[in-house]
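Q: The following block contains a protein sequence and its predicted model.
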Amino acid sequence: MEVTTAFGNEDAAAMVAELRRNFASGKTRSYEWRVTQLKKIVKMVEERESEIVDALRSDLNKPAFESVVYEISMLKSSCKVALKELKQWMKPQKVKTTIVAFPSSAEIVAEPLGVVLVISAWNYPILLSLDPVVGAIAAGNAVVLKPSEIAPATSSLLAKYVKEYLDNSAVRVVEGAVPETSALLEQKWDKIFYTGNGRVARVVMSAAAKYLTPVVLELGGKSPVIVDPDVNLKISVRRIIAGKWGCNNGQACISPDYIVTTKEFAPKLVDTLKRELERFYGSDPLQSNDLSRIVNSNHFDRLERLLDEDKVAGKIVHGGQRDKAQLKIAPTLLRDVPLDSLMMTEEIFGPLLPIITVDKLEDSYEIIMSRAKPLAAYLFTNRKDMKNQFVKTVSAGGLVINDSAIHLTVHGLPFGGVEESGTGSYHGKFSFDAFSHKKAVLYRSFMGDAFVRYPPYTHGKMRLLGALICENILGIFQALMGWSSNSSLKDKTA
C-alpha cells in the first residue's frame, strides 16, 4: 500500500495551493460533482467492506458486527441522506425583508468554504474519517483527510482507496504522525475539523488562530448515566452495556463514563449488570470475540494507572481481569469510587465503569455539574418530572433518555459538544452547514428610493427613519403627520 513519506511544510503548502486552484476552477461546486463523489464513497465501502473489516480487526480487534453496523453502515447512511437531501440543502433559503428595504427580496445562499482539513480519530477510524468528508464534499469543498496513525491499517487503507475511488484533484489523504499533522496545521485552511482529545484540540486551535480559521472540535468528556430505581432494570442495563462495552469496549467519545444511582438501589443494579455482562461476554471475557482490544500499550498502561490508584483499591465489584500481551481488559464495575480519584477526574475511554451512589437521585446533578460539560448524558427513568428536570438541568452536547449512544444514529439531531467537550456539530444537514458559509443576499430594484436616508439630516427624517427601522407603524404615521404639519418646505422636499 502506498504511504506518504517525508511530508513537510513545503509539500503541504504545494498540495494546498494545488487544491485551491482546483477549487477556484469551480469543479467542486456543481451538484453533479458532489453527487458523483458521494456515490463513489458508497461504492468504495461496499466493494471494500471485507478489507475494511480486516483493517479494523488489525487495528482494534474490532468485532465484524461492530465494524459493519457502527462504521460501514452508518457511513453509508450518511451518504444516502446527503444524496437524498442535497438539492434541498443547496437551494437558497428565502427570507422576509423589512419596510426599510421595500421593495426587495432576500435569500441565504449556502456556498462552500474552500479547502478544508479533516483530522480524524483512531477509535472509529472509518466513520470518524469519512463522515466529516461526506459533509465537506456535500457542501462543495476540496478536502484533505489526515487519518490517525494510531490505527495504521485503516489509515493505509483510506490512503489507497480514497485515491482510487474519489477525485484526487479535490480530495486527498495525508498519512503520518505528529510531523505530518504539524506541517498541515502550518497551512491556511478555510476550516479545520478535528476529532480527538482536548490536549491536541488546543494545539489545533492555536494553529487555526494564526489565520483566524474556524474550527469544529469533536472531543469527549465524562458522560454520566443516571439510573432511577423506577425503571425496567433488565432493558436499562442491556442498553447501558451496549453503549459502553458494545461500542469499541468503552473506547468511544459517547460511552457511558460513570453511573449515578441511589445507595439503596445500587446492589440490585450491580447484580443485574454482572448477570447481563456474563450473558453477553461469557465467564472469561478476555477470550470473547465480541470485545475490542485496547488500542495500544500506552492506552493500556493509562487504564491500568486508573485501576491501580490507591484510592480505588478494593472498589472493583466485577471484572478487573487484564492481559497486556493481548491488550485486553475485561468489563469492570467499581462501586463508590472517590470523586477525587483519577478515574473520576479523567475521561476513562475504556472498559471501566464506576458506580457512584447518592442518598437521593437529585444529588446526581451536583456531581455532574461540578465537572466539565460532557459530550453526552444519559438518564434512565419512567418519571416525567425526572425527565423534565434532567433536560432543564444538565448541559451536555446531547442527552438521551432511556438509552445510551443511540442518538448518534439520528441524522436530524446535531452531534457535537459544548465547552470542553467540543465546539460545532455535524451529521445530516448539520454536516453540510458545518462546511458551508451562509451568504446573505438582498435584491433591490431602482424603485422605491427612500429620500429620508439622505442628507441633509433633519429631525423629521430621523423620526421617520427610526420608525421605519423599528417597523413601528404608529410611529411612522405620527412621524408623517408631524412632518406634514410642522416641517418646513425644505424638509418636505429634501
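A: Ah, there it is.
Q: C-alpha from now on. contacts and neighbour counts both.
A: Noted.
Q: What ranges does the stretch 201-350 of the chain have for its strands?
A: Assignment of strands within the stretch 201-350 of the chain using DSSP state E, counting those that start in this stretch yields the ranges 215-218, 224-227, 258-262, 316-318, 322-323, 328-329, 332-335.
Q: Dump the ones you listed into CSV; add mean neighbour count as well.
A: Formatted as CSV, the strands of the stretch 201-350 of the chain follow (neighbours: other CA atoms under 10 Å):
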stretch, mean neighbour count
strand 215-218, 26
strand 224-227, 25
strand 258-262, 23
strand 316-318, 17
strand 322-323, 14
strand 328-329, 24
strand 332-335, 21
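Q: Those strands: which one's closest to G412?
A: Go through the strands of the stretch 201-350 of the chain one by one with CA to CA and the one that ends up closest to G412 is strand 215-218, at 17.7 Å.
Q: and that closest one, what other elements does it pack with?
A: Applying 3 or more CA pairs under 8 Å, 6 or more residues apart in numbering; DSSP states H and E, we find strand 215-218 packed against strand 191-195, helix 198-209, strand 422-423.
Q: quick one: contacts of the first one?
A: Applying CA atoms under 8 Å, 6 or more residues apart in numbering, the external contacts of strand 191-195 come out as 113, 115-121, 128, 132, 201, 204, 208, 213-219, 435.
Q: same deal with the second one?
A: Where contact means CA under 8 Å, 6+ apart, the residues beyond helix 198-209 that reach it are L185, E186, K188, I192, Y194, P214, V215, L217, L219, G220, E420, S421.
Q: Comparison target below:
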Amino acid sequence: MEYRKTQLEALSHFLAENEMEILHALNVDMRRPPFEGQIADISLIKNEVNEALNNLSYWMKDECVDKNLATKLDCAFVRKDPYGVVLIISPFNYPFHLTLIPMVGAIAAGNCIIVKPSEQSSCSEKLLAEVLPTYLDPETFAVVTGGAEPTSKLLENKFDYIMFTGSPRIGKIVMSAAAKHLTPLTLELGGQNPCYVDCCCNFQNAANRIVWGKFFNCGQTCLAPDYVICTIETQERLMPCLRQAIREFYGCNPRESPDYGRMINDKHFQRVRALLDSGRVAIGGETDECDRYIAPTVLADVKEWEPVMQEEVFGPILPIFIVRDLDEAIQYINSKERPLALYAFSCDNKVVNRVLDCTSSGGFCGNDCIMHATLVSLPFGGVGYSGFGMYHGKYGFDTFTHHRGCLSRCMGLEAINCIRYPPYSQRKLDLLVAATEVRRKGFCTLL
C-alpha cells in the first residue's frame, strides 16, 4: 500500500510541477486553450489521484463474502491481486487525461505499467516520455514512444492486461494481438453519440450545452455529441440558439478566438473537411488548410446515407438529423451501433427517461453533454462497438485488479466434511445439498 501511495503522490507532483509545460504542449499540439487543458488534462486527473489516495486502503482490503452452512466456520473472502504488467495505449486527443487516468487505476491496483502515448500529439508525447519517468519508479513504470511499427512490436509481447483507447479499427488489431496470448483487455472506442432534443425544451440552454460539448477541443472528443436528432419544428427553434451560442462563445470570427482549438494534423483536417459535403451548411463551414482551422459548423438537411452520418465525426461539425417524433428517434438510434454516450434534452423528465430506458449506450447524460464523465463515482466505458470494460475511481482499480476468490478452512472438524466423501448415499446427498444450498428470500410454496 505504501509503495502504491508513493507512486500516486509522485504522479500528483508531476501534474503540479509541470502544469505550465502540460498546457503549453497541448496548445502546441492542438491549439488547446489553457482553460480546456486545465479542466480536462489536469483537474480531472488530480481528482482521480485524490480519489485513489483517499480510498486505497479500503479498496485493497480483502472483501468478506456470504457463506453457506458447510463453510460457516471457515473464512471466505476476495483477495485484490494485481494482474502484473499492464500496457496502456492512449490516443492523441487528450494525451495526458487518457494516459494518466488509466495509470491511476493501474498504480492503485499494484501493477507494473508500460505506457504508449500517441505520436500524433508529439509535444505531449515528448513531455510524457522525458519528464514523467523522472517522477515514477523506473523499475515498475516505462514510456514507449513511436508510431504504428513500435506499437505493433510492443503488442507482440505478452502482457497481463491491456488497455487501449482509440478507434474501433485499431481496437480490433489490439484485440487480435491480445487474443494470441489470451490477455484480458479493456477497449475504449469511439462511435456516433446521438443527442436527442425534444420539442419541450429550453432551447437556448440546450444549445449552450450542446455547443460547448461539441466544440470543446475542436470537436476532437470521443464523448462529443456527433449528431442532433429532432423534428423539423425543433430544428427551426434550435438553429438560431445554436448560432447565438457559437457567436457568444467564439465571437463573430472563431478563427481569432483564443478559446477555439485546431485539428491535430493535416490528415484529420482533410478527413473532417470532406464531411462538409454532407447536407447543407447552416452555420459556419469556413476552413483554412494552412492553419488546420475548421469553423464551428452546423449542417442541416442531412440524409441517413451521407458520410457525416456513417462515422464518428471527431471534429467541429454538428449535423442535424430530422425525424417525425420521439419514437422514430429511438428507432433510429437503436438501428445503429451502440454509442459511447447518449444525450437527451427535454423539460419533460418522462421524455429523458424514455430515451434512457429504450436505448443502450456506454454512458448517458440528460440535459447536458460530457458532464457525466467528470464524476469519479460513475463508471466510464463503452458497450458493444464503442468498447467494453470501465474505469474512473474505484472502477479503474477494479479493472486492473484480479479478484481472487479465496476460502480458508480449518484442519479439524472432519466429521462435517465426511458427508461429501464416498461411499455415497442418499442421506449424504441430502445433507450436502442442504448444507450448500442458497435459499430464496421471502419465497414460500403454497401447498
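A: Yep, it's here. Because the structure is predicted, anything quoted here is derived from the model rather than measured.
Q: Drop the TM-score for these two in here.
A: TM-score for the superposed pair, counting by TM-score structural alignment, normalised by the length of structure 2: 0.96. Supporting figures: 438 aligned residues with a CA RMSD of 1.3 Å.
Q: want to throw the strands of the stretch 201-350 of structure 1 into JSON lines with distance to F349 of structure 1?
A: Output for those, formatted as JSON lines (distance: least, CA to CA, whole Å):
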{"stretch": "strand 215-218", "distance to F349 of structure 1": "15"}
{"stretch": "strand 224-227", "distance to F349 of structure 1": "13"}
{"stretch": "strand 258-262", "distance to F349 of structure 1": "11"}
{"stretch": "strand 316-318", "distance to F349 of structure 1": "17"}
{"stretch": "strand 322-323", "distance to F349 of structure 1": "16"}
{"stretch": "strand 328-329", "distance to F349 of structure 1": "12"}
{"stretch": "strand 332-335", "distance to F349 of structure 1": "13"}
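Q: Which of those sits closest to S445 of structure 1?
A: When the strands of the stretch 201-350 of structure 1 are ranked by proximity to S445 of structure 1 (CA to CA), strand 215-218 comes first, at 38.0 Å.
Q: Have a look at how far, on average, that closest one is from structure 2.
A: Mean deviation of strand 215-218 of structure 1 relative to structure 2 after superposition (mean CA distance after the TM-score superposition for structure 1): 0.5 Å.
Q: Hmm, K315 of structure 1 is touching T332, no?
A: No: checked against CA atoms under 8 Å, the pair K315 of structure 1 and T332 is beyond contact range at 10.3 Å.
Q: what do we get in structure 2 for P179 of structure 1?
A: Taking TM-score structural alignment, P179 of structure 1 has E149 as its aligned residue in structure 2.
Q: what about that match, is that helix, strand or coil?
A: At E149 of structure 2, secondary structure determined by DSSP: H, G, I helix; E, B strand; the rest coil is helix.
Q: Could you report the separation of it from N349 of structure 2?
A: Counting by CA to CA, to the nearest Å, the gap from E149 of structure 2 to N349 of structure 2 is 50 Å.
Q: Which residue of these two possesses the greater neighbour count?
A: When E149 of structure 2 and N349 are compared on other CA atoms under 10 Å, the one with more neighbours turns out to be N349, at 13 against 9.
Q: Tell me the residue in structure 1 aligned with the more buried one.
A: Per TM-score structural alignment, the equivalent position to N349 of structure 2 in structure 1 is K384.
Q: And P95 of structure 2, by the same measure?
A: For P95 of structure 2, the equivalent position in structure 1 is taken to be P125, counting by TM-score structural alignment.
Q: what's the spacing between its match and K373 of structure 1?
A: When CA to CA is the yardstick, P125 of structure 1 and K373 of structure 1 sit 25 Å from each other.
Q: Same question for K76 of structure 1.
A: Spatial separation of K76 of structure 1 from K373 of structure 1 under the definition CA to CA is 31 Å.
Q: Then M74 of structure 1?
A: Taken as CA to CA, the spacing of M74 of structure 1 relative to K373 of structure 1 amounts to 26 Å.
Q: Comparing these two, which residue is more hemmed in?
A: The neighbour count for M74 of structure 1 versus K373, taken as other CA under 10 Å, is higher for K373 (23 against 17).
Q: Tell me which residue of structure 2 lines up with the more buried one.
A: Using TM-score structural alignment as the criterion, K373 of structure 1 maps onto R338 of structure 2.
Q: Helix or strand: which one has R21 of structure 1?
A: Assigned by DSSP states H and E, R21 of structure 1 belongs to helix 9-24.
Q: Which positions in structure 2 sit opposite that helix in the alignment?
A: Counterpart in structure 2 of helix 9-24 of structure 1, with TM-score structural alignment as the criterion, is absent.
Q: List the buried residues of whichever helix or strand comes after that helix.
A: Counting by DSSP H and E, the next helix or strand C-terminal to helix 9-24 of structure 1 is helix 31-47. Residues of helix 31-47 of structure 1 classed as buried by neighbour count (16 or more other CA atoms under 10 Å): R34, V35, Q37, L38, K39, K40, I41, V42, M44, V45.
Q: What about the match of P95 of structure 2, how many residues nearby?
A: There are 25 residues near P125 of structure 1, going by other CA under 10 Å.
Q: In three-state terms, label it for me.
A: Three-state secondary structure (criterion: three-state DSSP) places P125 of structure 1 in coil.
Q: wait, what's in contact with it?
A: Shown here is P125 of structure 1, whose contacts under the criterion CA under 8 Å, 6+ apart are L56, P147, S148, A151, T154, S155.
Q: which ones among these are found in helices?
A: Among those, the members falling in helices (DSSP state H) are L56, T154, S155.
Q: Out of these, which comes closest to E347 of structure 1?
A: E347 of structure 1 lies nearest to L56 out of these, by CA to CA, at 23.3 Å.
Q: so the closest one sits right up against P152, yeah?
A: No: in this structure, L56 of structure 1 sits apart from P152 without contact. The criterion is CA under 8 Å, and the distance is 9.5 Å.
Q: These two - which one has more neighbours?
A: Summary of the neighbour comparison: L56 of structure 1 and P152, criterion other CA under 10 Å, with L56 having more neighbours (27 against 19).
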